[in-house]
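K.L.:
Dropping the sequence and predicted coords here.
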Amino acid sequence: MSTEPETEQDAEWEGERETEPGRRVVIWRSAMLPGSETFVRNHGDALTRWRPAYLGAFRSESPLSRPDDVIAYPDGAGFLRLRLTGSSPRLTGALAGLRPDLVHAHFGGDGWLISDSARRLGVPLVVTVHGHDVTRQPRSRGAKGLRYRRNLRVMFARAALVVAVSEVIREQAIRHGADPFRVRVHYTGVPVPAAPPLVTKRWDVAFVGRFVAKKGVDDLLTALSTMTSPRPRALFIGDGELLGRMRDRAAELRVDATFVGSESPAAVHRHLAESRILAAPSKTAPDGDTEGLPTTILEAAALGVPVAATRHSGIPEAVVHGETGLLTPEADPVALAGSLTRLLGDADLRHRLGTQGRRRVLADFDLREQSLRLESLYDEVVSGATAHAGRTAG
């Protein structure tokens, strides 16, 4: 792969872009691609009119990594310069080699990392902000916080469009400098099977996510420890910095908990289908970190699995209390235990909420429909950039 910098689009590039079927979007994530970020891969793969190419700074060894992902810094050399300055001839060359019509970056920090290269090549940039990038990170103290907030403002100024995964995250992006007229909410889509799978239920409660403070695993374990008639069988899927501590906490509380670590998307779906309830006890972490809208909630609902969650960040935009799931206040294990007890004791309620939750996902969060809407946003951005270029030339 050539990494020589290119500063303008030559005639060969223009000819190729005119004759190839469909426009090309380069999907950028510095770590390509963590196992928890199925939403990045799913939306790229579901595009129908746009052709995706995946570009990363380095490879993340996970089930989502692919051999044909383009890696700009396979040996790590040069990445530090990019992180410190936001500019890199190697990244500009790698991006130019993919002949993009548009760049779509995920997370605010990564949007800044590639914004200079996109600007140098005259390629419009779309950046999706997901949660911690506009909640926790801008609140960092000292020089680190000052630098991040400055970079975020630069990215907002350079991006043609900022996409927020929920209304709450849109508000946070605007708070930190995004132009309200260039921030749009686009909900993450998830695959929806033709019908919920008919499987034997092995688990009473499932949790899927990273073991970090905002996920509220400690509250879930406390809630489960109070439920003894009968004691629920709980499955915990994922990894993260708090995994060891939460395992110890489960043993201390004598919770019937099985921890299986990180799993492939197919295995996660199988585990969810085998569960009676998904618990999503998210909360604001001590450092201000919050969710955007957890895709696991949507994945469970697509399978007809009811959700017990909290009124946190974008969750109420997907879960309607009493209609598609049950919601409780953040950091309230007693209330959470009440929701879990109610659902486990009422099969008809589980069926009703699961059925209605699935209908909600089909209406508003289906991957195919949301990817079509994403392509429409791409079209708007490119059309706007073309019109602007024409006015400038004139």
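P.N.:
Alright, I've got the coordinates. Numbering: from 1, shown residues only.

K.L.:
drop to CA atoms for contacts and neighbour counts, all remaining ones
P.N.:
Fine.

K.L.:
The stretch 1-150 of the chain: helices as residue ranges?
P.N.:
Counting by DSSP state H, counting those that start in this stretch, the segments of the stretch 1-150 of the chain that form helices are 11-19, 38-45, 79-85, 89-97, 108-121, 142-158.

K.L.:
And the helices in the stretch 201-350 of the chain?
P.N.:
217-225, 243-253, 265-273, 295-302, 333-344, 347-364.

K.L.:
Tell me if residue 376 really is in a strand.
P.N.:
No. Assigned with DSSP: H, G, I helix; E, B strand; the rest coil, residue 376 falls outside any strand and is helix.

K.L.:
ok so, going back, looking at the helices of the stretch 201-350 of the chain, which is buried most?
P.N.:
The highest mean neighbour count among the helices of the stretch 201-350 of the chain, using mean count of other CA atoms under 10 Å, belongs to helix 295-302: a mean of 26.

K.L.:
gap between it and the chain center?
P.N.:
The chain centroid and the centroid of helix 295-302 are separated by 13 Å under CA atoms, centre = their mean, to the nearest Å.

K.L.:
And the contacts of that helix?
P.N.:
39, 188-193, 196, 208-209, 269, 272-273, 278, 280, 306-307, 318, 354, 357-358, 361-362, 365 (CA atoms under 8 Å, 6 or more residues apart in numbering).

K.L.:
Use this one as the comparison:
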Amino acid sequence: MKKLAVEWESYEMPSYGMNHSTDKTGIVGGLGVVTDEVLQRISGSVDITGIGASFLRGETLPTFEEIDGYKVIRPVYNATLSDAVKRCAGLFERAGIEFTGVHIRELPMLPFIRDYSLAIPEVKVSGSHDMICSHDWMSILGGYEKSREENTPLIVFLHSLESGRVGGMVHTPLGPREARPGGIFAGSRMIRDIEVLGLKESTVCFTVGTTMVEEVKLVGKSHGVPVKQIEKKLFPIHHGVDIKIFRPINGVEKEYDVLFIGRFAAVKGILELLDAIKMVKALVPDIRVKLIGGGELEPDIRRKIKRSYLEGNVTISTDWIQKEEKVLEINKAKMTIAPSKYEPHGQFDLESSSCGVPCITGTGGFIERVIPGVTGLSCNPFDAKDIAKKVHSLLSDENLREEMGRNARDFVVKNYSWDERAKVYPKIFEIVKSGDLTDLNDLPLTVDLQSTGFL
């Protein structure tokens, strides 16, 4: 039986670099993690051509590579920025989306769109693809153009949305809502329009959980896409974690009471976390906290630590850490924390749980996985007092921490291993090829907590 041929477009594609290193590069965030984890597991059953960016984090990457049984191509599109804007305008017009030009604040993103997204249709391979998968706004314009040229089904994966990434939307226990009036229109209009184009013009659209399904509906409706049209093609899908890499390590000394790894941004709840740590310090004067990450709030965080007299309690590392380093850091912690106010899926809780370390999580995708009091704890990320209460409750009960850690590891191994989660992708491709999207409802796209046996 002939393999299905799928073009997988992701700005972040794994690479061994120009020097053919033994360690993978080209993976910056969750988009690269998902691409790497899924493709290495399905390349034996699906003929994958990956299309990635040729320049990432200051590094030029090879034009062509073979990785884990699939091909990776990194194209270049030679055109002026003026020509790129005209091409974008034509694509928006074709999709029935009004394009009023590029705002001055959007000028820095034009080279990015030209050099990656508009380069995607330049890739010509022998034979045809059965379908195209475009991941997030970075790939959508190029994927849309190519799918129309080749009359090929277009699968769009929305891992997050612009208005949420910039703080216009938040996730609450009751679902997504605007963080402020007009928040649903926050951020770059051009990026929002690209996301809407992907939702509107795709054959089928996936997003990273049930919370994000509701957010995509809200954003799509506010941008003129009928809800009924969205509901016919929008499906949630959960990611996984590599349970062999992220694992408990025996004999590692607990150096931190609390560990945070993530972007230093307001939506991650890191300022509220520092307020909470100040409260806990009144009860546990020698509490030890480590923050690993980077981002726009770094200066504010350093000032807050100093003003709150937490210099002796909180350490910051902004160095990029590789996967094995991350595993070790997690194992050094008594607990981890991710008090996000906006979190489409989240990965840190899965990684921590897989290492047998309980995690305190905020809202969004985290709520879809945590079983409070069994595999971890949920906190109100908008309330520093609640965060402090949850941190202190785990810090003061070693037996509870250890029990939760064992439960968390067991839960993730049984339900969120990438070896199992990745198996759904070839089935998705087969259904899209058949044309009957209703069959997607029969796939285990997400993990149903009621059926896990942990409730």
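P.N.:
Perfect, I can see it now. Quick caveat: nothing in here was measured; it's all calculated off a predicted structure.

K.L.:
so which of the helices of the stretch 1-150 of the first structure gets nearest residue 341 of the first structure?
P.N.:
For the helices of the stretch 1-150 of the first structure, the distance to residue 341 of the first structure is smallest for helix 38-45, at 30.7 Å, taking CA to CA.

K.L.:
hmm, back to that, right, so of the helices of the stretch 1-150 of the first structure, which gets closest to residue 257 of the first structure?
P.N.:
When the helices of the stretch 1-150 of the first structure are ranked by distance to residue 257 of the first structure, counting by CA to CA, first place goes to helix 38-45 at 25.0 Å.

K.L.:
Just the buried positions in that closest one, please.
P.N.:
Judged by neighbour count using 16 or more other CA atoms under 10 Å, the buried positions of helix 38-45 of the first structure are 38, 40-44.

K.L.:
ditto for stretch 95-112 of the first structure
P.N.:
95-112.

K.L.:
Residue 257 of the first structure corresponds to which position in the second structure?
P.N.:
For residue 257 of the first structure, the aligned position in the second structure is occupied by residue 314, per TM-score structural alignment.

K.L.:
Just give me the neighbour total for the closest residue to its match other than its chain neighbours.
P.N.:
Spatial nearest neighbour of residue 314 of the second structure, chain neighbours left out: residue 289 (4.7 Å); criterion: CA to CA, 6 or more residues apart in numbering. The criterion is other CA atoms under 10 Å. On that basis, residue 289 of the second structure has 22 neighbouring residues.

K.L.:
and what of the one 5 residues further on?
P.N.:
Other residues within reach of residue 294 of the second structure, judged by other CA under 10 Å, total 17.

K.L.:
got the contact list for the aligned partner of it in the first structure?
P.N.:
In the first structure, the residue matched to residue 294 of the second structure (TM-score structural alignment) is residue 239. Residue 239 of the first structure makes contact with 209-211, 261-262 under the criterion CA under 8 Å, 6+ apart.

K.L.:
Of the residues you listed, which belong to strands?
P.N.:
Residues of the contacts of residue 239 of the first structure located in strands (DSSP state E): residue 261.

K.L.:
any chance of the contacts of residue 239 of the first structure in a markdown table, plus distance to residue 300 of the first structure and neighbour count?
P.N.:
Formatted as a markdown table, the entries for these read as follows, by distance: CA to CA, whole Å; neighbours: other CA atoms under 10 Å:
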| residue | distance to residue 300 of the first structure | neighbour count |
| --- | --- | --- |
| 209 | 12 | 19 |
| 210 | 16 | 20 |
| 211 | 19 | 22 |
| 261 | 18 | 15 |
| 262 | 17 | 20 |
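
K.L.:
overlap between the contacts of residue 239 of the first structure and the second structure?
P.N.:
Retained contacts for those in the second structure, judged by both residues aligned by TM-score structural alignment, their matches' CA atoms under 8 Å, are 209-211, 261.

K.L.:
Tell me how far residue 345 of the first structure lies from residue 169 of the first structure.
P.N.:
Taken as CA to CA, to the nearest Å, the spacing of residue 345 of the first structure relative to residue 169 of the first structure amounts to 35 Å.

K.L.:
which one of the two has more residues nearby?
P.N.:
Each of residue 345 of the first structure and residue 169 has its neighbours counted (other CA under 10 Å); residue 169 has more, 27 against 13.

K.L.:
Doesn't the more buried one belong to a helix?
P.N.:
Yes. Assessed with three-state DSSP, residue 169 of the first structure lies in a helix.

K.L.:
Give me the aligned partner of it over in the second structure.
P.N.:
Looking across to the second structure (by TM-score structural alignment), residue 169 of the first structure lines up with residue 212.

K.L.:
ok, now how distant is that match from residue 365 of the second structure?
P.N.:
With distances defined as CA to CA, the gap from residue 212 of the second structure to residue 365 of the second structure amounts to 8 Å.

K.L.:
same thing with residue 61 of the second structure?
P.N.:
With distances defined as CA to CA, the gap from residue 61 of the second structure to residue 365 of the second structure amounts to 32 Å.

K.L.:
Then residue 161 of the second structure?
P.N.:
In this structure, residue 161 of the second structure and residue 365 of the second structure are separated by 14 Å, where distance is defined by CA to CA.

K.L.:
With residue 163 of the second structure instead?
P.N.:
When distances are taken as CA to CA, residue 163 of the second structure and residue 365 of the second structure turn out to be 16 Å apart.

K.L.:
again, but for residue 420 of the second structure
P.N.:
If you go by CA to CA, the gap between residue 420 of the second structure and residue 365 of the second structure works out to 19 Å.

K.L.:
likewise residue 12 of the second structure?
P.N.:
As defined by CA to CA, residue 12 of the second structure lies at a distance of 22 Å from residue 365 of the second structure.

K.L.:
Looking at the two, which is more packed in?
P.N.:
Shown here are residue 12 of the second structure and residue 365; by other CA under 10 Å, residue 12 has more neighbours (27 against 23).
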